[in-house]
Structures are given as C-alpha cells and as structure tokens.
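>>> I need the structure of the sequence given here:
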Amino acid sequence: MLAESAPDTPARGIGNGFDLIGDVHGCGDLLETLLEKMGYQRRDGVYTHDARRAIFLGDLIDRGSHIQKALEIVRTMVDAGTALVVMGNHEAHALKHCLGHGGRGFTMPRAGGRSERVMFETLQQFERLPTLWSSYLEWFLEMPLCLEFEHFRVAHACWDEALLRPFLAEHPDGRIDRRFLAAASIQGSPEHRVLDRTTRGTQLRLPRGEVIHSMDGSRRSVFRTHFWARSPQTYGDVVFQPDPLPDEFEDHPLSDAERDRLVHYERSQRPLFVGHYWCEGIPSLPTANVACLDYSAVRGGRLVAYRFDGEAALEAGRFCWVSAVE
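Sure thing, here's the model as predicted:
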C-alpha cells in the first residue's frame, strides 16, 4: 500500500502539499495553463513546484487535440518525482485494446465500433509514431489503480474497500501486470471486477430497454452512480453524470438487488479524490470527504485541481481551475 513516505518519496525541495488534477483528456495546452496558474515552473523540461506535488487522476488520453503534449507533460513529471498518476478507464481501455489478446501496441479499432469512437483522436495523433505509442502503453501498465496515503486516497472512479483491500494485499504498489490485464478481460473475474470498479465505478441498467443519449454522442442503456448516499431510495438519489435520466426514471425506486450493487463510501473515511464523472458548472463538493475533479474540460468545461494540505474536511475554496472557453 502506498504511503506518504515510501516508495514514492517526494523529490528534493517538495513539501507535503498535493495538487490533485482531474481528467485531462488530451487538453495539453489547458494543462500547462493550470500548472502555471498554481505556481509550477518548467525547469529542464519538467514542471516543478518548490513546495508541492501534483497527482493526476487518470484519463490523460482520448478526445482532445493535444494528447501527445499532455502525456509528455505528465510522464516527465512522474519520472522526475514531481507528480504521481493513477490509471483511468481510458488508459485501461487502451491497454485492453492494444495489449490485450496478444495486441502488438498499435492496432486500429474495428470501423464503426465503440473503440473507434473512443480512441480515434489518440491513434490518429500517434499514427506516425507507433514506437512512441507503444512506450506509452508500457507506461500505462505501470500506473497504479489507486493511491492510499495517511490522510487521503485517490482513484479514478471509485474506492471499493471490499475489492481494493485484497488487491492491495497482493499488489502493495497498486500496479497490475500483463497477466492481470489478460485475466481482467474475462467478465466477472476478480481482476475484471477490481479494474472495472476502480476505473469505471458502479452503473445501473435502465429498465425496459430505455436508453440515454449521452453527451459523447453514444446511446447508453446504463447510467453512472455515485457512492456516498447513506440510504438511497430512487435512481435520482444515486445518478452521477451530466446526461439526464429519462423523466419517468428520476423517482424510480431502487430494487434491493440494485441497492446491493452500489458502493458506499462512509463519511468517516479519509478524503477521497476521483475524476471520471463529467461534472459541469462551478466545482463543488458532494460531501466533506469526496471531491470529483472531472469537469468536462475537453467538452468546453473546466480543467480542475484541488489543492490539498491534509485537511480532514475538504473545502470548496481549495478548488483551482482554468476554463476551456474564456
């Protein structure tokens, strides 16, 4: 299990402050602006802060127009010890698509399939750089699924204690390998459950074959759910996405089976930082110990950070952001 002292000790001169940064999705220019706004300076090609360290919440790739730039910024920071990063569902998707089932690194998705939509920008921007893309895939495999410190936790989408505690007992650094990746391709396997839950969270299926027309242009028969409602009764109590539910389902009662599939993160637990959920508007806190930092930067929203200094109760005034459209 990762702790504040080891194995990822801060680079010399960096203090105990952390700047947690939400889903970049290829917005490399916006990332530079945010880092500079928070006082990071580029020294010898690496963004560094004299007293703080960044933590990226995954989903560095796909959709944006400066994916290679975003990856270069984050990777150089991680390599230099001025940042940490966890795996997002888009990195996990790239690994399963390009390395899973014997993939050789650069594979074009099936025409018209979901992978083509999701990975189009990434593979197009790396089309003439297959060796570089392969090196990033290997780097994705080194990303931990989660980080746990004395005073806070980090995961891309969800912290499910029942799944992560056994995983961390076997993988103290939070990292997976090719064997784990292969096993995660089997629906319902322990590896699949850990990878899917941590990077994609929990979802519920709409009844009667209803679909949601998502903001990314796809049709979905499931909706994303959050994990802090104490006694949820309806779909509206747990939905966590900008795509609205069909009107008739906002007050649809949760069945016992659906409630059992949800995860609850107790308010007594240490602060948790996630991305993933396409929030909109001015950054806010759903609870005093949960912060979501994905504010749809690649869709014209905000690239958001939270400046954490060990506080037990999170504070809305610690958000920092830059807007994609000024």
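>>> switch to C-alpha atoms for all contacts and neighbour counts from now on
OK.
>>> by residue count, which strand of the protein is the longest?
strand 302-308 (DSSP state E).
>>> any residues touching that strand, and which ones?
17-24, 30-31, 34, 283, 293-297, 318-324 (C-alpha atoms under 8 Å, 6 or more residues apart in numbering).
>>> who's in contact with the residue lying closest to Gly209 once chain neighbours are set aside?
Excluding the flanking residues, the one nearest Gly209 by C-alpha to C-alpha, 6 or more residues apart in numbering is Ser221, at 6.7 Å. Applying C-alpha under 8 Å, 6+ apart to Ser221 gives the contacts 205-206, 209-212.
>>> quickly note the distance from Ser221 to Thr199.
To Thr199, Ser221 is 19 Å away according to C-alpha to C-alpha, to the nearest Å.
>>> again, but for Leu123
Relative to Thr199, and taking C-alpha to C-alpha, Leu123 is found at 21 Å.
>>> look up how far Ala92 lies from the residue nearest to Asn89 when sequence neighbours are not counted.
Of all residues not flanking Asn89 in the chain, Thr199 sits nearest, at 4.7 Å (C-alpha to C-alpha, 6+ apart). Look at Thr199 and Ala92: by C-alpha to C-alpha, they are 8 Å apart.
>>> who has more neighbours, the two?
Comparing Thr199 with Ala92 by neighbour count (other C-alpha atoms under 10 Å), the higher total belongs to Thr199, at 29 against 23.
>>> which helix or strand contains that one?
According to DSSP states H and E, Thr199 maps onto helix 190-200.
>>> what's that helix packed up against?
helix 89-98, helix 161-170, helix 178-184 (3 or more C-alpha pairs under 8 Å, 6 or more residues apart in numbering; DSSP states H and E).
>>> what is the distance between that helix and the centre of its chain?
Mean C-alpha position of helix 190-200 versus that of the full chain (C-alpha atoms, centre = their mean, to the nearest Å) differs by 13 Å.
>>> quick one: buried residues of that helix?
Buried residues in helix 190-200, counted by 16 or more other C-alpha atoms under 10 Å: 191-192, 194-200.
>>> and for stretch 138-158?
Residues 140-148, 151-158 are the ones in stretch 138-158 that count as buried (16+ other C-alpha under 10 Å).
>>> ok, residues contacting stretch 142-151?
Contact partners of stretch 142-151, identified using C-alpha under 8 Å, 6+ apart, comprise 1-4, 85-88, 153-156, 173-177, 195, 198-199, 270-271, 310-312.
>>> could you also give me the structure for this second sequence? I'd like to compare it with the first:
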Amino acid sequence: MMNPVDLIGDIHGHATELKRLLISMGYERAGLGFRHPDRKVVFLGDFVDRGPEIAEVITIARAMVDAGDAFAVMGNHEYNAIAFHTSLPNKPNQWFREHSDQNRKQHQATLDQLSPGELKDAIAWFQTLPVTLERDGFRVVHAAWRDQPISVIDRALQSRGRFTPEFLAESERPGSELHAAIEEVLKGPELKLPAGHKIVDKAGHSRDTVRVKWYEPPNGRTYRDYHFGSDDVPDLAIDPVLLTGMTGYPAEAPPVFVGHYWLTGTPLPLAGNVACTDYSVAKGGKLVAYQWDGEPTLSADKFQWTENGCDAPSP
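Next comes the predicted model:
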C-alpha cells in the first residue's frame, strides 16, 4: 500500500491557493516543492492557463513529482498546449492546434507569463505526463475513466511516441478513433443535442453537444438529467443509438478521481466511488483536494479546500 494521497484538482496558475492548501494539509517546504512525512499529492492536470502564477505552479508541481513527493496526470490544457506549440511537419507556421482567436484567448495567460524558454521546457515536461494513473486501489484521470478509449490512447502512445507529431497527426484528426478517445478521456464524453437545440456553455460558447454523467448508467435518462453541468438543457429523451458504449462506471470498480468540470458549491462525491476535485478556482471558486486513505467508498468529509482570493500563507 502506497502512502495515503491528497488528490488536487485543476490549479490553473493559482500558486497562492496551492501553497495555502498544501500547508493546511500538513505539507512543508522542501526545495522548490512541498513534502509531507506520511502522504503524497496526486495532481489531476490543468496546471496552466487562466491564473496569475502559472510559472510557480509548474515549478512546485514538477519539483514534487521529480522528488517523489507527488504524481501527476495530464489535463486537457496540457494536451492543448502541446498541440498549440507543435508545428506541422515541414510547415513551421502551421500548428496542430490552430492559433485562432478562441484558442489563443484560452492560452493567453500562459503565453504572457512564460518566456519562450520556459514554454519549451514546460511542453517537454507535459509530454512526459501520463494520461491515467492506476495504483494501490485508486484511479486518476482528468475527465473520464473510459476503458476502451484509454486503451486506444495507450496503444497510440506506444506506437507513435509520447505526444509526438506522429501522435498529434492522428489525435487531432477529426473522425479518428484516437481523436475521439482524447476527447472522451481528457475532456469528457458528450452527446449531440436534438436538431435545433443549442446551449451556451460556461465559457460563453454556443454548443450543440453536452457533457454527460459518464459514471452513471444512461438508460431511461433525458438530456437534462444526464448532462454534466448547469446549462439550460432540454428535458427530452436521448436517442438510444447515441448511448452505445455508455454503461456507467461500475460500482465495484476502484475509486476514481477526476478534475475538469468547473463544479461549484460544497464538494461532494459524484458517486460512491467517483469524486471530482475541480471547484473552479480560476473562476473565484475553491482549490480542492480529496484526502484518500484507502477507503473504497468516498466520503464528503474527506474533501479539503481553500477559497480563491484569501491572504497567502507564509511558504
């Protein structure tokens, strides 16, 4: 049994809140990172973009991982950053993630805060991050634990290299199996809304798809009660054809921890063996950790958090 772990959700450049949360859980400064005598951290990805202290967040997280005081998985923002900064073969001014206004806006805080050298170094580290972590009775993934898509990603990493141009050429090709797998695992499964229906998501974008509660069985559900979020979703039955492969996360499976979903309010488990630790620190919310001590059934009283905007601790 490995040390008990503290699973920390999307930090998005909020180093002040990260330091406060670590100190509140008994971690102390150790070089550039933090260390606990009995516990380790698991970072759930999304270190970059949005927040004001991106370089410091990367420094702390990377130092802790390198020292064996933490583990980390990739978030969709790390994946996006790799694609944004990797040029197409023989096309140095074209990129696997288009430098559109929308994509640049999402990534702008990172572009503003990191030097070209720091960006290059960060991207190289992101490429080493695993997409999933499974050990000693628990699982970690940024958005959704989906066995078949995870297998697709693992095979591609082995055959094409770790987020190499060869990997990205396939993962960024709409309609490919690898593209669909990356979308599900790092961004969450989505369902297309019925014709004529659209929603405006939390980022203000108009969408004709909704994220769904992939950890729950979908049978008999409507779009409104199966979607993940607080959007104005129609209370209409879901076409069963769209639910192929959606079976929920088995109740007997190991606890799984995710980030990604911009939740609000008081942290609670999503299911007996599913917890999300992204509570919107980059939108004035909380930076949240779940303190896991080996329990198979997750509990609300194991969440710890710090609010955005409080005074910083003495590191």
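>>> and the longest strand of the first structure, which stretch of the second structure?
Alignment of strand 302-308 of the first structure against the second structure: residues 286-292, by TM-score structural alignment.
>>> what's the average distance for that stretch when superposed on the first structure?
After superposition onto the first structure, stretch 286-292 of the second structure sits on average 0.5 Å from its aligned residues (mean C-alpha distance after the TM-score superposition for the first structure).
>>> from the chain's centroid, how far away is that stretch?
14 Å.
>>> what residues sit buried inside that stretch?
Neighbour count says stretch 286-292 of the second structure has 286-292 buried, by 16+ other C-alpha under 10 Å.
>>> can you check stretch 296-310 of the second structure too?
Residues 296, 298-299, 303-308 are the ones in stretch 296-310 of the second structure that count as buried (16+ other C-alpha under 10 Å).
>>> just to revisit the earlier point, so which of the contacts of strand 302-308 of the first structure belong to strands?
Counting by DSSP E, the contacts of strand 302-308 of the first structure place 17-21, 294-295, 319-323 in strands.
>>> in the second structure, what residue corresponds to Tyr136 of the first structure?
Under the alignment (TM-score structural alignment), Tyr136 of the first structure maps onto Ala122 of the second structure.
>>> got the contact list for its match?
Ile58.
>>> can you verify it is assigned to a helix?
Yes: assessed by DSSP: H, G, I helix; E, B strand; the rest coil, Ala122 of the second structure belongs to a helix.
>>> quick one, strands of the stretch 101-250 of the first structure?
Per DSSP state E, counting those that start in this stretch, the stretch 101-250 of the first structure carries strands over the ranges 146-148, 153-155, 202-205, 212-213, 219-220, 222-225.
>>> mind putting the buried residues of stretch 286-292 of the second structure in TSV, distance to Asp66 of the second structure included?
Shown next, in TSV, are these (distance: C-alpha to C-alpha, whole Å):
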residue	distance to Asp66 of the second structure
Lys286	26
Leu287	23
Val288	22
Ala289	20
Tyr290	22
Gln291	21
Trp292	22
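>>> thinking again about what came up before, just the helices and strands packed on helix 190-200 of the first structure: most buried one?
Neighbour counts (mean count of other C-alpha atoms under 10 Å) averaged over each of these peak at helix 89-98, with a mean of 21.
>>> where does that one end up in the second structure?
Going by TM-score structural alignment: helix 89-98 of the first structure matches residues 76-85.
>>> hang on, the earlier thing: keep only the contacts of Ser221 of the first structure that stay in contact in the second structure.
Shared with the second structure under both residues aligned by TM-score structural alignment, their matches' C-alpha atoms under 8 Å, the contacts from the contacts of Ser221 of the first structure are 205-206, 210-212.
>>> what residue of the first structure takes the place of Thr264 of the second structure?
Matched by TM-score structural alignment, Thr264 of the second structure corresponds to Glu280 in the first structure.
>>> who's in contact with its match?
Listed by C-alpha under 8 Å, 6+ apart, the contact set of Glu280 of the first structure reads 242, 295-296, 301.
>>> now do the helices in the stretch 1-150 of the second structure.
15-24, 54-66, 76-84, 101-113, 116-126, 147-160 (DSSP state H, counting those that start in this stretch).
>>> right, and the ones you listed - which one's nearest Arg221 of the second structure?
helix 147-160 (22.3 Å; C-alpha to C-alpha).
>>> give the other helices and strands that the closest one contacts.
If contacts are counted by 3+ C-alpha pairs under 8 Å, 6+ apart, helix 147-160 of the second structure sits against helix 165-171, helix 177-182.
>>> which position in the second structure aligns with Met77 of the first structure?
Using TM-score structural alignment, Met77 of the first structure pairs with Met64 in the second structure.
>>> residues in contact with its match?
Taking C-alpha under 8 Å, 6+ apart, we find Met64 of the second structure in contact with 32-35, 70-71.
>>> could you rerun that using 10 Å?
By C-alpha atoms under 10 Å, 6 or more residues apart in numbering, the contact list for Met64 of the second structure reads 30-35, 40-42, 58, 70-72.
>>> neighbour count for the residues you listed - can I get that in CSV?
Shown next, in CSV, are the contacts of Met64 of the second structure (neighbours: other C-alpha atoms under 10 Å):
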residue, neighbour count
Ala30, 14
Gly31, 11
Leu32, 13
Gly33, 22
Phe34, 23
Arg35, 21
Lys40, 23
Val41, 27
Val42, 23
Ile58, 21
Ala70, 23
Phe71, 21
Ala72, 26
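>>> the first structure: which residue goes with Glu307 of the second structure?
Counting by TM-score structural alignment, Glu307 of the second structure lines up with Ser323 in the first structure.
>>> number of nearby residues for the alignment partner in the first structure of Leu22 of the second structure?
Under the alignment (TM-score structural alignment), Leu22 of the second structure pairs with Leu35 of the first structure. For Leu35 of the first structure, the count of nearby residues is 21 (other C-alpha under 10 Å).
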